[in-house]
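> Predicted model and sequence follow; I will ask about them next.
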Amino acid sequence: MFHGTEDVVVPIKDSEKLYDALVENNVPTELYEIEGASHMDVKFLQPQVFKIVMDFLDKYLTRP
């Protein structure tokens, strides 16, 4: 999950609560805070973010 530190639409506490629930239920998850990003900010469209997503998917999804 990615959450902007300047998001005024969805509080960061919501992502933290979801993250904690997923961890408690042994669901693979990661939470990243994007410094200075607002809700649906273009800062989420950076190569570093895409790499994190692809690495996560490669790690947890099986390929045929």
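Structure received.
> Please make it C-alpha for all contacts and neighbour counts, starting now.
OK.
> Which secondary structure state does H3 sit in?
With DSSP: H, G, I helix; E, B strand; the rest coil as the basis, H3 sits in strand.
> On the three-state scheme, the nearest residue to it once chain neighbours are set aside is what?
In space, and not counting its chain neighbours, H3 is closest to E33: 4.9 Å by Cα to Cα, 6 or more residues apart in numbering. With three-state DSSP as the basis, the three-state label of E33 is strand.
> hang on, E33 packs against K13?
No: between E33 and K13 there is no contact under Cα atoms under 8 Å: 11.4 Å.
> Tell me where the chain has helices.
12-24, 47-60 (DSSP state H).
> Out of those, which one sits most buried?
Ranked by mean neighbour count under mean count of other Cα atoms under 10 Å, the helices of the chain are led by helix 12-24, which reaches a mean of 14.
> take the one below as the second:
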Amino acid sequence: MNDDSLVFSPDDFSGFARLFPLPNLVMFPHVMQAMHIFEPRYRSLFEEAISDDKLIALGVLSQG
């Protein structure tokens, strides 16, 4: 995957975003974070995103 394939334009947003919950993780813009995706439902989610618009929303979970 080259850098051009990671470019996203807001004009291309369909209004649909896949949600991937992350407990106890802080992410910063333009920083790569390795993740181990092992649950079948999330593996499918990522495979779908890669083959489609490459858009995934990351939600940070908090206790409570």
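Great, that's in hand. Just so you know, these numbers come straight off a predicted model, no measurement behind them.
> Superposed, what's their TM-score?
Here the TM-score for the pair of chains, by TM-score structural alignment, normalised by the length of structure 1, is 0.32; 35 aligned residues with a Cα RMSD of 3.5 Å.
> returning to that earlier point: can you count the residues close to the residue nearest to H3 of structure 1?
Around E33 of structure 1 sit 14 other residues, with neighbours defined as other Cα atoms under 10 Å.
> Equivalent analysis for S44 of structure 2, please.
12.
> can you check F46 of structure 2 too?
19.
> ends of stretch 48-56 of structure 2, how far apart?
10 Å (Cα to Cα, to the nearest Å).
> Ok, stretch 2-19 of structure 1 next?
Termini of stretch 2-19 of structure 1 sit 11 Å apart (Cα to Cα).
> and R43 of structure 2, helix, strand or coil?
With three-state DSSP as the criterion, R43 of structure 2 reads helix.
> Contact partners for F46 of structure 2?
The contact partners of F46 of structure 2, by Cα atoms under 8 Å, 6 or more residues apart in numbering, come to I56.
> That one should be in a helix, yeah?
Yes: per three-state DSSP, F46 of structure 2 lies within a helix segment.
> Tell me how far it lies from F20 of structure 2.
9 Å.
> and for these two, which residues touch both?
Joint contacts of F46 of structure 2 and F20 (Cα under 8 Å, 6+ apart) are I56.
> circling back: could you dump the helices of structure 1 into CSV with distance to F2 of structure 1 added?
Shown next, in CSV, are these (distance: least, Cα to Cα, whole Å):
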stretch, distance to F2 of structure 1
helix 12-24, 8
helix 47-60, 9
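> Cool, thanks, signing off.
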